[in-house]
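Trainee: A structural model of the following input is requested.
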Amino acid sequence: MFVVLGYRDNHKVACLCSSAFAAAEKASHFSCKVPDRGLCILGYTNGTYPNGTLGRGNWRRYGVYMPSVAEKEACQAPNDPWVWTQYYGWWTTYFIMVGVVAVSLVNGIKRLHNLNRIMGLPSVIYHHPKVAALFRMGSYPQLKLFRVQLPPLGPSIFLFGFLTYSTLVCFLRRPYYRPPHYGGSPLGIRAEWVATAMTPWLYTTSTKRNFLVYFTGVSFKRIMDFHKWAPWICLYMSILHTWTMIIRIQRQQPWHYTITHNKLYWNGFIPLLALGWLCVMSLGPIRARFYESFFIFHMIAAFIFLVGMYIHLENVLESWQYMHAATVLWAAAILWRLLAYSLDHGWFSRVPRATIEALPSNAVRIRIPVPSSRRWSAGSYVYLRFPSIKPWQTHPFTISSLPVPSYNGEEGNEMVFVLRPREGLTARLKTLANIPSVPAIRSCLIDGPYGGFMDSLRACDTVLLIGGGTGMAALISIAQSLQRSGSAPGMSCCTALEVHWAVRDSVCLEWFREQLNEIGNVKVYVTNETQPEQVDQGKMEIKKQEIGQLEIQEEEKKNLSTPSLPSQTLYNRPNLADIIKEAAARYPGRIGVMGELTSFNLLFTMGKI
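Mentor: Next up is the predicted model:
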């Protein structure tokens, strides 16, 4: 095989021909046979003229040859043909679905094992404790890396695996580019299919009520880890697609000609810019800075991205099927949420009234009476909307109370929230609570509850709850629930409960005074009062009063088979490692640890053999 130069319509043409065929070519016009099709890629051309064609196409402006359809198909046939590229979208969908099914099976086995343990039944599936610990480790929160909050180990492994898959599926196969006018960049088309196939999953994980939460057993908080990080992979694929397509078109014709004659090269920037906005504005510091307006602009950008994808894809190779799936799943989740929202409020004829109270140490308590039919689990949270304060904004708050038994009727059933105000809505609530002689009562709408009490804690013999500041609001109801169900058969395995709470000053005990009295076994760490004698007389009186109220009576110990430590106040910071080590040495069996320290979350269980 060697290069033979010929002329067609006064243009030089390069072809790869066999020596025998080249010797036989004596005609006045130039032509040559189609060579090995495996060579019909950009790497074997000079980037301007075609390689190995019959020369039956037309010459276009800018001196670039336009092959016929047959020539284009012959060139693509052995080199990742465009008509079969939709397989990359299918493979991406299969990869994600396998991950979803695997997570569902693991969580289903874990839940079944915990329920069997609570009921005192043997587990139907035996697994070594170390294997169980390995799977539990996948849900543990991770620390920050270079000021970036990493998701738990399990989601991190899945995201990294998908990033590796998407990169390999794009770059492993050659060619990356074709000769001019012989088709789009295979590298860019692969990246496009991966990004397109990701779209339904991005929209599914964005909603509070979605089938993934119920199908996989993964909490909404963990689903949000995927929703926060997966769009960056989609953006990476989108940029790769855009960059390679620009390189490809530049080898055919100038950019000004492309942008005026090919709409795909300008309407594709609409979803790309919308996706870039969604990713950048969702970064932690930026989202926190513009939290009050984040949701509205986020929804607008998500809508623009979806519409832009419809326009750009043009249903080529039935690519709209991914957009249809994203639209249906997103719309269904929104309608589901609105329907539940309306039913919970009697089609907005029964709007709750919230009482806002000021608490010591710059805290605020919100009390909302609700009907007895409204139930929630320990550790649940809701989104509150105050129409008279900020009607277009919602804010998540953890419920620090438990619902009253249903036979008590509506009396006394209320949701209680304790928070420390910052900016925006919470700052406005603090201002209303501090108005003298005027009760701060406002109408509010409740969206939820979401989340809730975990079976993994009820399946533990000993539970340690470690909270800091208002982070205790997420743990206090869990402690109450464990305390009440400790002696009920088939309700909990917990026989010992310890609560550790770090606060700035002792007046913070007022926030959960009644609940702390019920729990009993509480250690309070006061961090801003190093020595008792340094506290002024007023605070000492409050502290003495609180300590007296927290003394454990004998009748309060009956629900625990293991003797509890007396409640006490310490004037130092808690050492988490020492607390856990002491508990492991003191208590037999399985130990569960859960922490909510506002900026640091901790949740894991330890099994002893």
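Trainee: make it CA atoms for all contacts and neighbour counts henceforth
Mentor: Fine.
Trainee: Kindly indicate whether residue 174 is helix, strand or coil.
Mentor: For residue 174, the secondary-structure state derived from DSSP: H, G, I helix; E, B strand; the rest coil is coil.
Trainee: Also the one 4 residues further on?
Mentor: Three-state secondary structure (criterion: three-state DSSP) places residue 178 in coil.
Trainee: burial measure for it, as a count.
Mentor: Residues within reach of residue 178, counting by other Cα atoms under 10 Å, total 25.
Trainee: got it, and residue 8?
Mentor: Neighbour count of residue 8, defined by other Cα under 10 Å: 12.
Trainee: Skip the chain neighbours and tell me the closest residue to it.
Mentor: residue 30 (6.5 Å; Cα to Cα, 6 or more residues apart in numbering).
Trainee: Contact partners for that neighbour?
Mentor: Contact analysis of residue 30 by Cα atoms under 8 Å, 6 or more residues apart in numbering lists 6-8.
Trainee: Please tell me how far it sits from residue 401.
Mentor: Residue 30 is 88 Å from residue 401, where distance means Cα to Cα, to the nearest Å.
Trainee: So for residue 373, what's the nearest residue that isn't a sequence neighbour?
Mentor: residue 406 (7.2 Å).
Trainee: Over to residue 387?
Mentor: Distances taken as Cα to Cα, 6+ apart put residue 444 closest to residue 387, at 6.5 Å, once the chain neighbours are dropped.
Trainee: you'd agree that neighbour is up against residue 348?
Mentor: No - using Cα atoms under 8 Å, residue 444 is not in contact with residue 348, being 10.7 Å away.
Trainee: here's the other one to compare against:
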Amino acid sequence: MASSSDSTIMTSKVVSSSEDKAIRIERANEYPQEVWFFLACLIALVAMFRLLSFVCSKMFTRNSLSSQDSEKGASQSKAVVNIRNLPLALINLYRVVAFRYTLDFGSYSLNLAEVVLTMMYMAALFTWTFINTTNVSGGKFDVSYWSNRAGVLIASQIPLITALGTKNNIISFITGVSYDNLNFLHRMAARVVFVLVWAHAGSKIAPGLKATDLEEAWLRCGILAAASSTSLCIISLRPIRARAYEFFFYTHLVLVLLVLVGAYRHTENFSPLAFSYQTYIWPSFIIWGIDRIIRVIRLVAFNHTYFGFNSGAGKALDATTELLTPKCVRLTLKRPPHFKWSPGQVAYLITPGVSSLPFESHPFTIASYDSQMSLKEITSSAASTDSDSNTTPTVSYWKELVFLINVQEGFTKRLADIAARKGSVKVYLDGPYGATHNLNTYDTHVFIAGGTGVSHTLPLLLDTIECVRNGKSICKRVTFIWCIRDPRNITWISSVLAQALSITPDSLKVAVRIFVTGSSISNSPDVPGLGYESPEATPSISSVEADSSHTPVFEKAQETLPIENQDNILVDNPMSLSAFVNLPSVTMRQGRPSLTNSLKEEAEETRGGSMCVAVCGSRSIASAVRKGLQFPVSGPLTVLRGGANVSLHVESFGYA
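Mentor: Model (predicted):
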């Protein structure tokens, strides 16, 4: 009897084990597919929201403006709720809540849309990992159920992480979100998967590994992939990336390759007959390869003269360098054939003579504008405006590729050394990349920049002026705000700004406001003869930190400070600084701007119309702009009462 009972128990255990295995395999196959279905729906939802926001904004903005024109009277429009503005009110509510409220984590800052997407992604992966983990015997949270399932889910997310990290990817094409904005999701997904990696590895390590286990190739490859993934997450932290970008760049390439190869070999022996888990891995190689092929094609197409049979054919495309200030290099490159770009886009520069490795690339915003105007149109008005200085206007910002490069360490420091000698460098161009801004349907444009962030806003200003001249834009007002630490930085763009103002049509009102946030010009020995008459009540202002976590430093209104005794300034700019600062559209001030008050005033001036705000600068500047465009300035009730429909574009180099 005992023998029969033992046999029955043993048979029952074998059956249970067999059933458990069948269930585990079935769920390991189904759950990654369900996760991908969820992600596909999420991507479609993001695309739909962006499409609806775009369509509704274009459809209802003009109707709203016509309605307000017929009503007239600011006091009346503020009191009356117009139900026809409801679609715009809902759109502005969505924009404010999703993108203008942020959560700060030390030096990191995330808007609510990023937080929600991160939480949804984490919830999806962890739910499908740990759900239904009760075995057939009734044991709850059976490690054999969730451990290998976590491994399969990890493998299934590798193509997504790879795609989000490439410059040319289908997700960006579907959603309309540029690759640089998707890069946050790339890092977020990688870090969530990293947690699953150690959940999977820990479940195997906890019971203990035998010495003979290390002889198995699948285990060694798994350890390699896990160790490489861990190292990637460490070096991708922003403090490390910011201080040692070149180290991060090369190490990242090597570690990604090790993760892919290790994961591919690790899954080889654990795939069921019906489906190979390696199917989740090998598409990553294709995604990465397609991105590289596209980039190589662009590289050859835009730099083909460098590859010609004539050894001097590409010499004309060599870039010139100028050290404008100790912290800024201007790099100018003749426009390659067939190369077109839009304001706000970036290009990757490959400079073998400067970079540590031949094909090392660095992204920089294109500070010039791809103008359709003729050379005569650009120079005629500017020449008459600048006739007193007996100089020839420059057209490089309209007809050539110009980059304003902030000097740090490594690559930019070596480039600054070459610029100090006024040397030229061979540059291979890859791009353009990034989102494009169509601002033609907005009544008011507000451009805000800090330091070299003006590379983003300057082309937007030039584009606005040209589109208004050609009748393609309805814009009536432009406010251009630029915060700089050193008064000498004005010479970076003073000439091109003066030229732009000289060709501005009468129908467009342009105001240029420059704020010097460092010490006053009178205390700058490098700029002789230029000083401020500062009121006694104006306090001394310290320089702005590039990644300050305190927003209020941008909320102190300052008095306008007149400039005098400027005739002795020597600048390597076609237009004298004295002529620039005396232009009627230009205002210079000592201290930081009150961005909240400025944006509120601009929104009031645009009642019944639409306003676009573009900002590029430090985290503190971006935070101040977001704060200034929250409730009630862009609130739904304000829009219902005829307030401006406000759109915000943020390019911040201080975010995670």
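Trainee: returning to what we had before: inside strands: which ones of the contacts of residue 30 of the first structure?
Mentor: Of the positions in the contacts of residue 30 of the first structure, 6-8 sit in strands, assigned by DSSP state E.
Trainee: so stretch 594-604 of the second structure matches what in the first structure?
Mentor: Under TM-score structural alignment, stretch 594-604 of the second structure corresponds to residues 575-585 of the first structure.
Trainee: and for the matching stretch, what are the contacting residues?
Mentor: Here stretch 575-585 of the first structure makes contact (Cα under 8 Å, 6+ apart) with 464, 591, 593.
Trainee: returning to that earlier point: can I get the contacts of residue 30 of the first structure in a markdown table with distance to residue 59 of the first structure?
Mentor: Conversion of the contacts of residue 30 of the first structure to a markdown table gives the following (distance: Cα to Cα, whole Å):
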| residue | distance to residue 59 of the first structure |
| --- | --- |
| 6 | 15 |
| 7 | 12 |
| 8 | 10 |
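Trainee: Not counting sequence-adjacent ones, nearest residue to the counterpart of residue 324 of the first structure in the second structure?
Mentor: Following TM-score structural alignment, the counterpart assigned to residue 324 of the first structure within the second structure is residue 282. Ranked by Cα to Cα, 6+ apart and with sequence neighbours excluded, the top spatial neighbour of residue 282 of the second structure is residue 264, at 7.4 Å.
Trainee: Need the counterpart of that neighbour in the first structure.
Mentor: Under TM-score structural alignment, residue 264 of the second structure pairs with residue 310 in the first structure.
Trainee: Its match contacts residue 322, doesn't it?
Mentor: No - counting by Cα under 8 Å, residue 310 of the first structure sits too far from residue 322 to count as a contact (9.7 Å).
Trainee: neighbour count winner among those two?
Mentor: Taking other Cα under 10 Å, residue 310 of the first structure and residue 322 do not tie; residue 322 has more neighbours (22 against 17).
Trainee: Go through the first structure and flag its longest helix.
Mentor: helix 86-119 (DSSP state H).
Trainee: Quick check: closest non-adjacent residue to the residue mapped onto residue 152 of the second structure from the first structure.
Mentor: Under the alignment (TM-score structural alignment), residue 152 of the second structure pairs with residue 193 of the first structure. Among residues not flanking residue 193 of the first structure along the chain, residue 89 sits closest, at 4.8 Å (Cα to Cα, 6+ apart).
Trainee: next structured bit after whichever helix or strand residue 579 of the second structure is part of?
Mentor: Element membership for residue 579 of the second structure (DSSP states H and E) is helix 577-581. Beyond helix 577-581 of the second structure on the C-terminal side, the first helix or strand identified by DSSP H and E is strand 586-590.
Trainee: ok, average deviation of the next helix or strand after that next one from the first structure?
Mentor: Using DSSP H and E, the helix or strand that directly follows strand 586-590 of the second structure along the chain is helix 595-605. Once the two models are superposed, helix 595-605 of the second structure sits on average 1.8 Å from its counterpart in the first structure (mean Cα distance after the TM-score superposition for the first structure).
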